[in-house]
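In: okay, predicted coordinates and the sequence, questions at the end:
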Amino acid sequence: MDIRTGELSNPHVIKLLQAHHNDMLKHSPVESVHALDVTKLNQPDITFYSLWVDNKLAGVGALKALNTTHGEVKSMRTSSNYLRQGIAAKLFTHIIKQSTLRGYKKLSLETGTVEAFLPAQKLYTCFGFKECEPFGDYELDPYSLFMSKAL
C-alpha cells in the first residue's frame, strides 16, 4: 500500500474522479453535488491523496484548508475493485493524521443523505464524526449531511 500526494494528472485518478462525480449526479440534483473536479482539486488550499495497491489505484481523498484550525475532507472515493477492503478507512486515517499534523482543531465533511451514502456515513461515524450544521460556504440542503470531529 502506498499513499501518494498529488497524482491529479494520472489518467487512473482522472477516471476515478470522473466516475465519482457521475455517481454523485445519480443520487443528488446537480446543485447538491459538491464533488470537486480535477481543476478544483488542484488548488493551493487542497492536498490530494491517492492510495495505491501494487501500483493500482485503490482510492482517493483530499484535505482542504478552511482556515488555520479547520479542515474539510473532500472527494473520498474507493475504486470499485477495492470496495469493502478497508481502503477508505486507511485513506481516512491518513487524512485525519495529516489534519492533526497541520494543527487543525476540527475536521468536517459533507456527504449525501440518500441510501447510497450509508456506507460513507457509517465509516465517518465509526471515526467519531457527528452530524453538525453546515460549515464554510455550505447551506442547508436535504441532500447534504454535514459532519465534524474535534481533533
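Out: Yep, it's here.

In: use CA for all of it now, contacts and neighbours both
Out: Noted.

In: what's the distance between residue 44 and residue 62?
Out: Distance of residue 44 to residue 62, given as CA to CA, to the nearest Å: 12 Å.

In: between these two, which one's more packed in?
Out: Comparing residue 44 with residue 62 by other CA atoms under 10 Å, the one with more neighbours is residue 62, at 22 against 9.

In: looks to me like that one is in a strand.
Out: Yes. Under DSSP: H, G, I helix; E, B strand; the rest coil, residue 62 falls within a strand.

In: now it: closest residue in space that isn't a chain neighbour?
Out: Leaving aside its chain neighbours, residue 62 sits nearest to residue 48 (4.3 Å; criterion: CA to CA, 6 or more residues apart in numbering).

In: return the residues in contact with residue 117.
Out: Counting by CA atoms under 8 Å, 6 or more residues apart in numbering, residue 117 makes contact with residue 111.

In: second structure follows, compare the two:
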Amino acid sequence: MPTMITIARETPLSPELTELHARHRAAMHAESPPESIHMLPADALAAPGISFFVMREDGAVIGMGAYKRHSPELAEIKSMHVLSELRGRGLARRLLDHLVAEARAEGAVRLSLETGTQDAFGPARMLYEKAGFAECPPFADYRLDPYSVFYTREI
C-alpha cells in the first residue's frame, strides 16, 4: 500500500520530535569527540535565521532537516537526520532536495554543510556528493578539524 511522505516547516520544539532529536544526538556522540560535534539542539534550531522541516510518513515523524542563513547568499544545512531503520529508500535525498529548493526560494545562492569524516558518515558524504556538493575549506565559524569535512554547492 502506498504511503504518504510529507515535508513541512515545523517548530523543532514540538514534544513529538523529542525521540528524533535524541536519536540524532546519540548518533553524533557515538561517532565524534564532543569538540567536533556541530549539531544544533532543538532550542538552537528554533532560533531566528534557521528554517526547520519535519519529514513524516503517514503522519509519523521519520526525519528532520534545517538550514541556517549566514548571509543573504549563504545557507548551511543543519541537523539533517532520517531514522536509521528507514534509510535506503531515498528519503534523505528527498529531504535534501527539499532543503535545497526552500533555501533557493528564499534567495540563497550557495548552500554549504559540515559532516563527519568517520566511516559512519560515508553514506552522508555520498549523498551530498551525488547531489552536487563538492568539498571546500571551512566556512562561517568552522575551523579545520580531522573529524569534519566541508561541502558546498551553488543553488
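Out: Now that the structure is in, tell me what you want to look at. All values derive from a computational prediction rather than experimental measurement.

In: returning to what we had before: the residue nearest to residue 62 of structure 1: which element?
Out: strand 46-53 (DSSP states H and E).

In: equivalent range in structure 2 for that strand?
Out: Using TM-score structural alignment, the residues of structure 2 aligned to strand 46-53 of structure 1 are 50-57.

In: circling back to that earlier point, give the buried residues for the strand holding residue 48 of structure 1.
Out: 46-52 (16 or more other CA atoms under 10 Å).

In: can you give me how far that strand is from the chain middle?
Out: Taking CA atoms, centre = their mean, to the nearest Å, the mean C-alpha location of strand 46-53 of structure 1 is offset from the chain mean by 10 Å.

In: over to stretch 124-131 of structure 1?
Out: Chain-centre distance of stretch 124-131 of structure 1: 14 Å, with CA atoms, centre = their mean.

In: show me where structure 2 has helices.
Out: Remark: helices assigned in structure 2 by DSSP state H are 18-31, 42-45, 91-105, 122-130.

In: highest mean neighbour count out of those?
Out: helix 91-105 (a mean of 18; mean count of other CA atoms under 10 Å).

In: what's the mean distance for it versus structure 1?
Out: Helix 91-105 of structure 2 differs from its equivalent in structure 1 by a mean of 0.7 Å after superposition (mean CA distance after the TM-score superposition for structure 1).

In: and that helix, what does it pack against?
Out: For helix 91-105 of structure 2, the packing partners by 3 or more CA pairs under 8 Å, 6 or more residues apart in numbering; DSSP states H and E come out as strand 60-69, strand 74-82.

In: how far is it from where the chain is centred?
Out: In terms of CA atoms, centre = their mean, the centre of helix 91-105 of structure 2 is set 10 Å apart from its chain centre.

In: could you list the residues in contact with that helix?
Out: Applying CA under 8 Å, 6+ apart, the external contacts of helix 91-105 of structure 2 come out as 7, 55, 64-67, 75, 77, 81-82, 111, 127, 131, 155.

In: cool, and stretch 54-70 of structure 1?
Out: Residues from elsewhere that reach stretch 54-70 of structure 1, judged by CA under 8 Å, 6+ apart: 1, 12-13, 41, 45-52, 71-79, 81-82, 87-88, 91-92, 95, 99, 103-108, 136.
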